[in-house]
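J.: okay, sequence plus prediction incoming.
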Amino acid sequence: MAVRVQREDFDIGAEVARLTRGRTDVGAVVTFSGLCRGVTGDETIGALTLETYEAMAVAELSRIEAEARARWVLQDALVIHRHGRMEPGDNIVLVVTLSEHRAAAFEAAEFLMDYLKTNAPFWKFEDKPQGGGWVEAKETDDKAAERWANS
């Protein structure tokens, strides 16, 4: 398991190759990568700035990663979340789950992403030509995460 919170970009293919190299116990690899959008609705986004306290973010992400391992049989998992200023097309987040079977890998990845969207300690500021602003939490993200509280 690994959790990284960093300013630097990451290479998705290299991260997956590192996790799977020499493994014969893995039957499924699920990846989710989140990118900085250049448009949201009908508004242009010039850049996105993510703020966090690294130690707090690592602790929280490690806690939820441990919960994913308790819920599903995973051979490994990786969560990388960037912070700082990002431009459209830049990588923001990567979640990789490895399991013997696909169901566990898919469900664990979805669980981790739902948590990241709702509870991870990151604050987003969008720079837009029409004026920037802090991004508010979305009710749809909260509803997606609620299902895990009851399962």
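T.: Perfect, thanks for sending it. Numbering: from 1, shown residues only.
J.: going forward, measure contacts between C-alpha atoms and count neighbours the same way
T.: Will do.
J.: so what's the residue most central in space within the chain up against?
T.: By CA atoms, centre = their mean, the chain has its centre lying nearest to Val93, at 4.3 Å. Val93 makes contact with 32-35, 79-82, according to CA atoms under 8 Å, 6 or more residues apart in numbering.
J.: take a look at this one as well, against the first:
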Amino acid sequence: MTSVHASSAHPGEQGAEEPIRLLELRATPLSVDEVHRAVGDSAAGGTALFVGTVRDHDGGADVDALSYSAHPSAEAELRKVAEKVVADFPVRALAAVHRTGDLVVGDLAVVVAVSCAHRGEAFEACRRLIDDLKREVPIWKHQRFSDGTEEWVGAC
């Protein structure tokens, strides 16, 4: 999949770096440090970061493993989500990376971060980013349970 490291003016700011710094779906392990570095900005007083991990249970059942699948439009939809967050909040920098493929309990599934001038804005923008990503980006989770059952989450 592709990553974004663009450099263009943010609305209302001449010569500012593009606020959407990293967007990617990948089948390789995620790095909190990579996402945190991507949103570094000297004008940001607050950075909010969310890390989603594979847990060992869901709905009362023990989870052994899971896999994520993404629709071919997922990266374009992720960009739309990111652009909306940037339009609605005073974002200095934004990054979002989501895993695809097979994961085990404890693996990082998604890492998102937002930096803004103030902490409250950063918290709100980060919350919107992860909530909209989970709701709008076509990524599906296939969970396998200890009792031999399985389920798809997010599939239409």
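T.: Arrived safely, thanks for sending. Being a predicted model, the structure only gives us computed values, none of them experimental.
J.: looking at the contacts of Val93 of the first structure, which are in strands?
T.: 32-35, 79-82 (DSSP state E).
J.: filter the residues you listed down to the buried ones.
T.: Those of these that meet the buried threshold are 32, 79-82, by 16 or more other CA atoms under 10 Å.
J.: mind putting those into TSV with distance to Tyr115 of the first structure?
T.: Shown next, in TSV, are those (distance: CA to CA, whole Å):
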residue	distance to Tyr115 of the first structure
Phe32	13
Val79	12
Ile80	14
His81	13
Arg82	16
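J.: what's the closest of the residues you listed to Ala109 of the first structure?
T.: Phe32 (7.3 Å; CA to CA).
J.: aligned partner of the closest one in the second structure?
T.: Aligned counterpart of Phe32 of the first structure in the second structure: Phe50 (TM-score structural alignment).
J.: for Ile12 of the first structure, same thing?
T.: So, by TM-score structural alignment, Ile12 of the first structure is matched to Val32.
J.: and what of Val96 of the first structure?
T.: Checking TM-score structural alignment: Val96 of the first structure goes with Ala113.
J.: wait, a strand at that match?
T.: Yes. Judged by DSSP: H, G, I helix; E, B strand; the rest coil, Ala113 of the second structure forms part of a strand.
J.: so it is in contact with Glu34, correct?
T.: No. Contact criterion CA atoms under 8 Å: Ala113 of the second structure and Glu34 do not qualify, at 10.4 Å.
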